[in-house]
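>>> quick one: sequence and predicted model below, then my questions.
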Amino acid sequence: MRVDLVTLFPELFETFLRTSFVGRAMTGGQLEVRLRSPREFGLGRHKSVDDTPYGGGSGMVMRVDVLVACMEALDAEAAAEGKPRARRILLTPQGKPFAQPIASTLSTEPAIMLICGRYEGFDERVRSFVDEELSLGDFVMTGGEVAAMAVIEATVRLIPGVLGNLESTHEESHGEEGLLEYPQYTRPAEFRGVTVPEVLSSGNHAHVAAWRKQLSLERTQARRPDLLDRRETSPKSKP
């Protein structure tokens, strides 16, 4: 999988791309990342990438011509190497909420491009040059770089061969069942008066599975009942 990153601060990704399973995926060849700054296509002596908003207002707005030039340069380089065009994804608070099913879909794409904003946002015309808009949540950050890292981490871990045990992703929170994960325990068996549930030491795998399923349902009902509503309306949940 290839990830193209459009960011004014490529240095923010240096440690992230060398760390944990993302770094292993880079080393192992499952992940390729290309970083490109819109500043390379900036205007004038100062390589300007933003300007004041038409109609007035506070802050600066990222220019459409600079951003599109950056995106198209990445695509042109990929085409010259015989590689596929990336699916362009604009990271913005106005986008579709990023969720596990989206990460699963993106993990099957040969290439995605994550466009990180800064300042007061993008010129509205940028939206005409992307394939999708995603939001990390109902809050505002100063840039899209942290959101891009979240999308990369959630997506890359689903690529076969990246994690040691891909099956573990099926039972975790927001996995195939759409539920929160059941409680997990490890040694010691007792800590400050709290013991590990006996069923987990019983050796009866059927009982363990039933206990975990029940606890997943109860935890989801208590903490995220909206997930159960979504699960009931999902085509996968229907017989």
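That came through fine. Numbers count the residues shown, from 1 in each chain.
>>> from here on, contacts and neighbour counts on C-alpha atoms
Fine.
>>> which helix in the chain has the most residues?
The single longest helix within the chain, with elements called by DSSP state H, is helix 205-223.
>>> what helices or strands is it leaning on?
The elements that helix 205-223 packs onto, with contact taken as 3 or more Cα pairs under 8 Å, 6 or more residues apart in numbering; DSSP states H and E, are helix 225-233.
>>> can you point out the buried residues in the helix it packs on?
228, 231 (16 or more other Cα atoms under 10 Å).
>>> and if you look at stretch 88-101?
Under the neighbour-count rule (16+ other Cα under 10 Å), stretch 88-101 has 88, 89, 90, 91, 92, 93, 95, 98, 100 buried.
>>> grab the two from those residues that are most spread out in space.
Across the buried residues of stretch 88-101, no pair lies farther apart than 88 and 100, at 18.5 Å, counting by Cα to Cα.
>>> which SSE is immediately downstream of the lengthiest strand in the chain?
Ranked by residue count under DSSP state E, the longest strand found in the chain is strand 87-97. Counting by DSSP states H and E, the next helix or strand C-terminal to strand 87-97 is helix 100-106.
>>> presented hereafter is structure B, for comparison with structure A:
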Amino acid sequence: MLKTALSAVASSSRATRSEMAIFLQLDAVSLSYPEQSHVVRDVNLHVNKGEIHCLIGRSGCGKTSLLKVAAGLLRPQQGAVHLNGIALQAPRPEMGFVFQAPTLLDWLDVSDNLLLPVGLHRTVTVADRRHAAQLLEQLGLTNIAHSKVSGLSGGQQSRIAIARALILKPSMLFMDEPFAALDAITRDELQRDFLKLCLAFGTSVLFVTHDISEAVYLGHRVSCMRAGEINASYDVNLPTPRQPTLRYSPPFNALCERLRATMDGAQC
């Protein structure tokens, strides 16, 4: 019955995704730390071009370590990572990052925080400032463009962090539980804004979360991680663009239940 519910709305989105090219590829990747056994063990994972691939699992299962390997921030002891067909040895300019904390600079205003990645690469141009203004407008932040970030709410700071990650128009975005500290209403709003931006830019995303509902709402594909391994992956065959009411639909809840059972160790 679950499979029937999940596939009922799937045909068009499945056909579209089957035609996508693989953009990020992890092949048999393993990672261990000096005083620990494997925190990532023999993981195979891919993100298609323009796809949001969500990685879920309990705290301590290795999600963040795997994301850092995928982004070139950590070198695996075994296996290989390829981005757009090229072996990845270190982070590249076409990547963007959003971590659990916004990590904004208190002494800069919103606009200058947003433009910081540009300034680290080259001189900021008029076109860059125009692009920054457009991002702020899309995220509803125009009225605070020249405010210091220290006095802003958590939701506003998270929006700025997302805009900053997109300022250089990265083709690949890595996100590590960026909405975990937000209240439920702000989180839902930010998820919708994030999906609109990803659609507009055609960005590929690897998104780490421990929130099953968030993974299903955002993701085109969801992989479950436990004890350093990927133990299941599912296509999210739900209508796009995602509407807020989708969260209350039977197919959405059926997939959430299936993912929960997988995380609890049931055979699905």
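Great, that's in hand. Please read all numbers here as calculations on a predicted model, not as lab measurements.
>>> now the TM-score, please.
Here the TM-score for the pair of chains, by TM-score structural alignment, normalised by the length of the first structure, is 0.25; 104 aligned residues with a Cα RMSD of 6.0 Å.
>>> give the buried residues for the longest helix of the first structure.
208, 211, 212, 213, 215, 216, 217, 218, 219, 220, 221.
>>> closest one of those residues to residue 73 of the first structure?
Using Cα to Cα, these come closest to residue 73 of the first structure at residue 220, 44.9 Å.
>>> any idea how many residues pack against residue 195 of the first structure?
If you count neighbours by other Cα atoms under 10 Å, residue 195 of the first structure ends up with 12.
>>> can you tell me the element the closest residue to residue 153 of the first structure other than its chain neighbours falls in?
Spatial nearest neighbour of residue 153 of the first structure, chain neighbours left out: residue 22 (6.9 Å); criterion: Cα to Cα, 6 or more residues apart in numbering. Assessed by DSSP H and E, residue 22 of the first structure sits inside helix 20-28.
>>> may I see the buried residues of that helix?
Within helix 20-28 of the first structure, the residues scored as buried using 16+ other Cα under 10 Å are 21, 22, 23, 24, 25, 26.
>>> with distance to residue 226 of the first structure as extra columns, can I get those residues in TSV?
Output for the buried residues of helix 20-28 of the first structure, formatted as TSV (distance: Cα to Cα, whole Å):
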residue	distance to residue 226 of the first structure
21	31
22	31
23	34
24	35
25	34
26	36
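>>> going by distance to residue 149 of the first structure, which of the residues you listed wins?
Nearest to residue 149 of the first structure among the buried residues of helix 20-28 of the first structure, counting by Cα to Cα, is residue 22 at 10.0 Å.
>>> tell me how far that closest one lies from residue 73 of the first structure.
Going from residue 22 of the first structure to residue 73 of the first structure by Cα to Cα, to the nearest Å gives 25 Å.
>>> the nearest residue to residue 230 of the second structure once chain neighbours are set aside: neighbour count?
Residue nearest to residue 230 of the second structure in three dimensions, not counting chain neighbours: residue 224, with 5.7 Å by Cα to Cα, 6+ apart. If you count neighbours by other Cα under 10 Å, residue 224 of the second structure ends up with 23.
>>> do residue 53 of the second structure as well
Residue 53 of the second structure: 27 surrounding residues under other Cα under 10 Å.
>>> just residue 134 of the second structure next, same as before
For residue 134 of the second structure, the count of nearby residues is 16 (other Cα under 10 Å).
>>> check which helices and strands the helix or strand in which it is found sits against.
For residue 134 of the second structure, the host element (DSSP H and E) is helix 126-138. If you count contacts as 3+ Cα pairs under 8 Å, 6+ apart, helix 126-138 of the second structure packs onto helix 110-121, helix 154-166.
>>> and those: which comes nearest residue 256 of the second structure?
Per Cα to Cα, nearest to residue 256 of the second structure of those: helix 154-166, 25.2 Å.
>>> and that closest one, what does it pack onto?
Helix 154-166 of the second structure packs on strand 95-98, helix 110-121, helix 126-138, helix 184-201, going by 3+ Cα pairs under 8 Å, 6+ apart.
>>> export those to JSON lines and tack on distance to residue 262 of the second structure?
Compiled in JSON lines, these are given as follows (distance: least, Cα to Cα, whole Å):
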{"stretch": "strand 95-98", "distance to residue 262 of the second structure": "27"}
{"stretch": "helix 110-121", "distance to residue 262 of the second structure": "39"}
{"stretch": "helix 126-138", "distance to residue 262 of the second structure": "37"}
{"stretch": "helix 184-201", "distance to residue 262 of the second structure": "24"}
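>>> residue 214 of the second structure is nearest to which of those?
helix 184-201 (8.1 Å).
>>> what angle separates that closest one from helix 154-166?
Angle, helix 184-201 of the second structure to helix 154-166, by axes from the mean of the first three to the mean of the last three Cα atoms, to 10 degrees: 20 degrees.
>>> check which helices and strands helix 184-201 of the second structure sits against.
helix 154-166.
>>> the helix it packs on: what's the following helix or strand?
Following helix 154-166 of the second structure toward the C-terminus (DSSP H and E): strand 172-176.
>>> that following strand vs helix 184-201, what angle?
Using the same axes, to 10 degrees: strand 172-176 of the second structure against helix 184-201 is 170 degrees.
>>> show me what strand 172-176 of the second structure is packed against.
Using 3+ Cα pairs under 8 Å, 6+ apart, strand 172-176 of the second structure is in contact with helix 63-70, strand 95-98, strand 204-209.
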